[in-house]
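1. below is the structure, and that's it, no one-letter string:
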């Protein structure tokens, strides 16, 4: 009986050791994936910062002004002034559509009164 107890205890310890090893291996794998993702995020963040700096460099007002002057014949770009905007009276608003629902309602109410009058007459 004791030997069976020792055997079950030894098998339990071996099973727990195998489970602990497996969990440790899975934990290490998850930590490696986390580190890889953090490196990728840092690289993408750095690339994004570089692209923002390049965008700011390319959109300098003096550079854009030079490009407009160079391509004036082809693009005909001019600075925006108040004359480029319209007045509020020049806006064409759509006309509201006539609603036939109002007329239908009036006709229905007349029919309902007639129906109620005929029902009252037919009741004793």
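-> Here it is on my side, so go on. Note that the structure is predicted; figures quoted are calculated from it, not measured. Residues are numbered from 1 along each chain as shown.

2. rest of the way, CA atoms for contacts and neighbours
-> Will do.

3. where does the most centrally placed residue in the chain sit: helix, strand or coil?
-> The residue lying closest to the centre of the chain (C-alpha atoms, centre = their mean) is residue 48, at 20.4 Å. Following DSSP: H, G, I helix; E, B strand; the rest coil, the label given to residue 48 is helix.

4. and the gap between it and residue 20?
-> Residue 48 is 42 Å from residue 20, where distance means C-alpha to C-alpha, to the nearest Å.

5. here's the one I want to compare it with:
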């Protein structure tokens, strides 16, 4: 009987060793993937920083002003003037009754819904 317990104990130890071995390699693989993803994130952040710097460089007001003056005859762009801005009370919003009246006049309800059995 004692030999049986020793054999079973040995098989359990070998099974646990095999499981630990597999878990160790899975963990190392996941750590390599995480490291690779972190490197990719770092590269993407560097690219984003470069793109933001390029956008800031291209969006400089003096550069845009020069481009607008160079292409004035084709684009006709002018700087904003204070007279171009208005107040909210100067905007003519459509009346709700007018819109609803137009919709109701177009669509008439005809017939009735029957219970489907």
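-> That came in fine, so what should we check first? Here the structure is a predicted model, which is why all the values come from computation and not from measurement.

6. TM-score, when you put one on top of the other?
-> With the length set by TM-score structural alignment, normalised by the length of structure 2, the two chains reach a TM-score of 0.77; 99 aligned residues with a C-alpha RMSD of 1.9 Å.

7. who's in contact with whatever residue of structure 2 lines up with residue 78 of structure 1?
-> By TM-score structural alignment, residue 78 of structure 1 lines up with residue 78 in structure 2. By C-alpha atoms under 8 Å, 6 or more residues apart in numbering, the residues touching residue 78 of structure 2 are residue 68.

8. from residue 72 of structure 2, how far off is residue 78 of structure 2?
-> Counting by C-alpha to C-alpha - residue 78 of structure 2 and residue 72 of structure 2 are separated by 8 Å.

9. related to what we said a few turns ago, quick one: secondary structure of the match of residue 78 of structure 1?
-> coil.

10. cool, and residue 38 of structure 1?
-> Per three-state DSSP, the secondary structure class of residue 38 of structure 1 is helix.

11. quick one: map it onto structure 2.
-> That one, residue 38 of structure 1, aligns with residue 38 by TM-score structural alignment.

12. how many neighbours does its match have?
-> Neighbours of residue 38 of structure 2 under the rule other C-alpha atoms under 10 Å: 12.

13. now do residue 69 of structure 1
-> Counted with other C-alpha under 10 Å, residue 69 of structure 1 comes out at 14.
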